[in-house]
Every structure is written in C-alpha cells, then in structure tokens.
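> Sequence first, then the predicted structure, then my questions.
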Amino acid sequence: MKHKDRVTLTVIVALLVFASAVIVPNAWAQRLKGTPTGSGSSSGSVSAGGDGSVQIAVSAEYVSAAADGAGGGGVSVSAQSVTASVHPVCWYEQDRTGAEVAEWIDSNQAEKEYSVHGNWGGIRSYIESEYPDYDSYADDTEGYWYKPWCDWKYYNGDDPMEYQKLFAEFTSNGPVYVPAGQAAPEPVIDGATLARAAWDAVTIPTATIGYNPSVGQSRATVVGMDTWIWATGDTPKEVRVTATAGPVSATVTATASRLTLQPKDGTATCTGFGIPWTEDNDRLGTDCVIVFDRSSAHFKDSVTPVDVKVSYAITYSATDGAAGSLNTHTTSTTTTIPVAEIQTIIVRPTDEP
C-alpha cells in the first residue's frame, strides 16, 4: 500500500470512528488533517517530543547448526542483548494544561469549535464528559491533559476494520489528567508491533563452513570430487528473540533447515547443514556437497568464491494473543575455497621379455 493511500485510509477510518460518537470536536478534526493540538514534551515512558516511542530491552539466543564440536550442533551457543525504540499503534499525547482546558471550555470556545461540524444538541455536556472534573484543575498551569490517539502507519496489520476497532476502543477512553511531577500514561505496545521491533533490533550471524578434502598447505579441495560442506561455529539454525513492553511480552522464533550454496565453477547439492567428514561419516554420506569443475588458478589469490546463504522462516506469539509470521529473513556471505587439479600420467604396460 502506498504512503498516500495509507494517509487517506487513516483519515477515512478516523472519521468513521468519530462519527459513531455523534460529535466531532474541532481540535480532533484538526488532528485528522495533520495539525497537532497541545504543545510541550511528555514524561514517563513516552519519549521527548510526545511521539509515543518507548525503549525496550531485546534478548536473542542462537541455536547452532554446527555439528563439528565448535558450536555443539543444536546447542545454544551465543546470545545477544540490545535496546530498541518502538512506537505503539495507540498512545497518549500531551494536550493542554488544566488551566488552558478550563479556559477553553468556560469561554465557550470549545462549543464553537465543536459546532463547526454540526448543530448538535448537548455539546457542552459532551465536552464536559470528555474532560471530567475539568474545573478542578482550572488553576493548575503545570499539570497536563493527555489525549488518546492511534496512527495507521504504525499498524502492522492490513485490515482497516481491525484498525478501526482498535482506534475506537482506545480513543473511547477519553483524555486523562496528569498532575505535575507524575508520569504520563504509558502506551500499550501490542504483541505484533513488539515482535516486529524485537526482530528488527537483532543481528543474525552469517554462516561459516568447513570442507573436505583439504589437501596440503593450501588446504585445497579437488576438481571433480565430492567436496563435503558443513556448517561450523555459531551458524544459527534457530533464533529465539524475546522482548517485553509493559504487560505485553513477545517471542519471535526463526528457523532454517539448510545451507544454500552458490559456488563459482561448480555445482552444489545441499538439503541440510552438512555433516563433518570423518572416515566413519564417509560410509554414511552427507547432505551437502559441491563438485567443482575447474581449478582456482584463474581467480585472484587462487581461491574460488562460494556464496553461502541461510533463509529463516519466522513466527511470533505474544501474551496479548497476537500470533503470526514475518517475512523470510536471509543471511548472506561469501567465503573462498582453494580448488586444485590432480594430474595423472597413464603408462601403457609393456610385455615382459
């Protein structure tokens, strides 16, 4: 969906939601046009500038695909902890002080702004229900009202009706008053948004490989032979990422089933992560080989480039009931393998005298 389409859709959905409330205040109508109300920065877990972003801690654990002893094969071999900034779909934005809202209502300016959108009865009572006990804060110039708001551009789904439902439920809470020195209302990060932010925050290690034959000082393999390939070290076959924001926790699981190899001057067949070559394993066979059809002599440094990729299928679940999948993630790197030719001399046997 194009950005322009999303902006248009945001406006349509927001209008539908507020139409259900019968009265659309002018201040909120300005919001729909992109003109924010209120001023100043928020406090608490809402970031400076009032955009609703929060910081989250993200942890990742990697399960190795290696079976060569370096990574353990199926054992958790490494972990990562990072912080990330995530924006909720819905949050509270700082509006005006208690004194400013009281003056806005008592001067009838609020009624004038609401009346622009129709000649509805009960406007004053509606405004007062939106700002309960507003007159109690009429002398407070340091405390602020905070208004609930949602934005389509932070929504991870594609269903406008679901977004409309979310928008209606959250904004029906109405503004809340926060005295000076107290934290602003914490935004709730939904499970899908949290999962996406957590996944985007981590870095997935690229694959490393071992091979055999490995002949001489150059550790070269040989043209025309099956070159065994296997994952080594911290090459992940599974990644588990977790994050928590307020009452919601999300877990992202990424799994891969094989190496994808693209050698220059050769053909790869790989249906798994490979098996390290040993004499015992040689009798069993492997699931990952390259057959090179030319030596490395024509390459720089006399080594043949091999592209190594691993693709991960990604799913997530969260404590708020959210669950689903994310786009496939692929790591990619290029390694090199020296490839040599073995030359033989065929001698025709002669008859003994």
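That came through fine. Residues are numbered from 1 along each chain as shown.
> Please count neighbours and contacts with C-alpha atoms only from this point.
OK.
> Just to check, N327 is in contact with I314?
Yes: counting by CA atoms under 8 Å, N327 touches I314, with 6.8 Å between them.
> Which one of those two is surrounded by more residues?
Looking at N327 and I314 with other CA atoms under 10 Å, you find the greater number of neighbours at I314, namely 20 against 9.
> In which helix or strand does the nearest residue to that one once chain neighbours are set aside reside?
Setting aside the residues directly before and after it, I314 is nearest to A254 in space (CA to CA, 6 or more residues apart in numbering), at 4.3 Å. Element membership for A254 (DSSP states H and E) is strand 248-255.
> here comes the other one, which I'd like you to weigh against the first:
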Amino acid sequence: MALVVLSIGLPVMASSNAWAFDVSGGASGSGSSSGSVVQGGDGSVDIAVYAEFTSAAPDGSGSGSGGGVATSSQVVTAAVHPVCWYKQLRTGAATAEMIENTSDPDLAESLGEMFDGYDQHAEDADGYWYRATCDYRYFLGDDPRDFDAYAREWLDGKTPVYVPAGQAAPESVVDGETLARAAWDAVTIPTATIGYNPMVGDVGATIVGMDTWVWATGDTPKEVEVTATAGSTTATITATASMLTLQPKDGTATCTGFGIPWTEENDAKGTDCKIVFDRSSAHFKDSVTPVDIKVSYAITYTATDGASGSMDTHTTSTTTTIPVAEIQTIIVQPTDEP
C-alpha cells in the first residue's frame, strides 16, 4: 500500500515505496507552544533541560564523613526534532493561486477539498497553511514497519490547517523516548576529580609500594537526574554509577567504590579504592605519574506518555597526575670488630 506524500509547490504525489521517507497528512485544529517548548521554523523544538548531579564525595567536597549531597546543577537549551510535526506550506494567497491555476479539474477539486476553505484566505499573503508530516530520519526504531504504524496513527484524520499571521503554528508532538534521548545528549556530565594519601613533602608525593588511598572529590557525580518537558510530555532520565575506574601508569589499582577519604580514624577501617605504585615518577615529564579516571553510568528513562527504557552506558574519562617518590633505605651490616 502506497503512502501519500504532499510536496510543497507540487501537486499531491503517491509514493510507490510503502516505507516512504516523508509521510504527510495535515493538521486539524491548532495549538501553541507552551512551558519550556519553543517551536522552530524547521519543525524542531527548543526545550529547557534541567540536570542535577549528586556528588560521590562524602560531603560534596571530598572531606568529612557526611552523606553525599547534590552539589551542582545544570540548565541547558537543546533542539529536538519530533518524528511527526506540522510543516509550514504556502501562504493563503499562494495556495489559492496554485489550486485555481491547476489545469486538471479532478486534481483541482481534490486540492480544494484538502485545503478546505482555501478561498477564504485567497487574499492573505501573510498567513500560512500547515500540514502534519512524519519523517523516518527522526524515528528511533530500526523497523520501517514500526515507523509506518506510528506515522499512520499520528496522521489519522488530520487535514491541513490555516494559521493567520501572528498566531502560533500548530504545536509539534515529541514522544517520550525522543525527548529523553535529546535531553540526555544535551547535558555535560562532569568528569571525576580525586584526592589521595599519603602526600609527602612539598610536592605532595605518595610512596612506591605503599597503599595510596584514592577517593572522589568535588562534583564527581554518582547520580545524575535529568528532566525535560515538551508540550504535555515530560521525560526523566536517571544515570547511576557505582565506582571509580582507575588506570595508573606504573601501578595497580583496586577500586570497588568511590573511595574513602583518609583520616587516622579511617585508616583502621580501610578503603575501597587504592593504588599501589611500583615505580617513582622520576622518568615522567614534570616528575608526576599519569592516572586515567573513568566513571561509567547506567541510564534509564521514563516519560509521562508511557515511554520507558534504558540507554547505552555513558562513560566519562579524564587523566590526572600524582607525584610518586621512592624511599631509599640503607642496610648496615653489624661488624664483629673488637
């Protein structure tokens, strides 16, 4: 079964491909953007995205022993293109001219029925007709049949609508999954920062062969919550991480959590994140040893339109440096001299 495609500036055409790239119908009634949604001229929608980061540091700064708290937030604006939206066509005057100059009487009659009441706007060169349109490029699924079903349901019963100058274009509808993924992509997740102990001398060096305690500091997130709203749909994305992943040069890391800041009291309890360096930093530039730090987040989302699911794991990566010193020891053998 062919899908009907309406092309700007051309009469109605039928696609021979059942999985048409652009599926068009029309729009009944009109709407307006509201809340955090602003619709662009190309059908895209600007959304305000809110993110809150819960720090993995014990008190949000890397010292103390309190519980982790939300230490930072982020507000960004992103553009998301819905799968289906209302596309601007010709002005009222241009549409009337097109229909009235169509040489095929049957086609002219068909267009007149599609653009019902077009003659009432024949003198208006400022207002525009809009039609409902769906585009496979913005569909998140892999099966064209799913897109076809989605588009047919959304387009069902919708006919072109006329919007006078100065009035809002019909509001685009962004589904929950599309909204969630666009919101997540808009957020920048802070990379991890760490503290360590021991810190010896003026450069704060740790020691070869000793357990170097490492812990998350500052805004290193262990949880991220992102929300965004488009029209009547709100999406909430939650990303959680359970540990630091450390990869030091010239050393071995063991990490099952975000670390415990070293104190004399904690020293007896131990830590869940440490590095043992097996060589000093003397051979590195600036005499510091690089340590790669990664944090991986498992991501799920829900939306008020019923959409829910998971996204691919997101990993932040950064590299810090730690000076490593080697303590030289001299063993003196006692002598039996009288």
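Structure's in. What do you need? Predicted, not measured: the structure shown is a model, and the values here were computed from it.
> What segments of the stretch 1-150 of structure 2 are helices?
Per DSSP state H, counting those that start in this stretch, the stretch 1-150 of structure 2 carries helices over the ranges 92-100, 105-114, 144-155.
> Give me whichever of the ones you listed is most buried.
Neighbour counts averaged per stretch over the helices of the stretch 1-150 of structure 2 are highest for helix 92-100, at a mean of 20; criterion: mean count of other CA atoms under 10 Å.
> quick one: contacts of that one?
By CA atoms under 8 Å, 6 or more residues apart in numbering, the list of residues contacting helix 92-100 of structure 2 from outside reads 108, 111-112, 118-119, 121-129, 162.
> And the residues you listed, which two are furthest apart?
Using CA to CA, the pair of these lying farthest apart is A108 and D126, separated by 22.8 Å.
> And for the aligned residue in structure 2 for V241 of structure 1, the neighbour number?
V241 of structure 1 maps onto V226 in structure 2 when the alignment is built from TM-score structural alignment. Per other CA under 10 Å, the neighbour tally for V226 of structure 2 reads 23.
> Then the one 3 residues further on?
Using other CA under 10 Å, the number of residues around T229 of structure 2 comes to 25.
> what's the mean deviation for the strand or helix carrying it versus structure 1?
With secondary structure defined by DSSP H and E, T229 of structure 2 is part of strand 221-230. Overlaying structure 1 shows strand 221-230 of structure 2 at a mean distance of 0.8 Å from the equivalent residues (mean CA distance after the TM-score superposition for structure 1).
> can you give me the angle that strand makes with strand 233-240?
Calculated by axes from the mean of the first three to the mean of the last three CA atoms, to 10 degrees, strand 221-230 of structure 2 forms an angle of 170 degrees with strand 233-240.
> Can you tell me what sits against strand 221-230 of structure 2?
With CA under 8 Å, 6+ apart as the criterion, strand 221-230 of structure 2 contacts 35-37, 45, 47-56, 173-174, 179-180, 183-184, 189-192, 234-243.
> ok so, going back, confirm for me that the residue nearest to I314 of structure 1 is in contact with T315.
Yes: under the criterion of CA under 8 Å, A254 of structure 1 lies in contact with T315, with a separation of 6.5 Å.
> Residue in structure 1 paired with I207 of structure 2?
Under TM-score structural alignment, I207 of structure 2 pairs with V222 in structure 1.
> if we can go back for a sec, of the contacts of helix 92-100 of structure 2, buried ones?
108, 111-112, 118-119, 121, 124, 127-129, 162 (16 or more other CA atoms under 10 Å).
> possible to save these as CSV with distance to K285 of structure 2?
Conversion of these to CSV gives the following (distance: CA to CA, whole Å):
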residue, distance to K285 of structure 2
A108, 78
L111, 74
G112, 76
Y118, 75
D119, 78
H121, 74
D124, 72
G127, 67
Y128, 65
W129, 66
Y162, 68
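> Provide the aligned range in structure 1 for stretch 80-92 of structure 2.
Stretch 80-92 of structure 2 falls opposite residues 86-98 of structure 1 when the two are matched by TM-score structural alignment.
> Can you mark which positions in that stretch are buried?
86-98.
> any idea how far A254 of structure 1 is from S81 of structure 1?
Using CA to CA, to the nearest Å, one gets 17 Å for the distance from A254 of structure 1 to S81 of structure 1.
> So for those two, which sits in the more crowded spot?
Neighbour tally, A254 of structure 1 and S81, criterion other CA under 10 Å: the higher count belongs to A254, 22 against 14.
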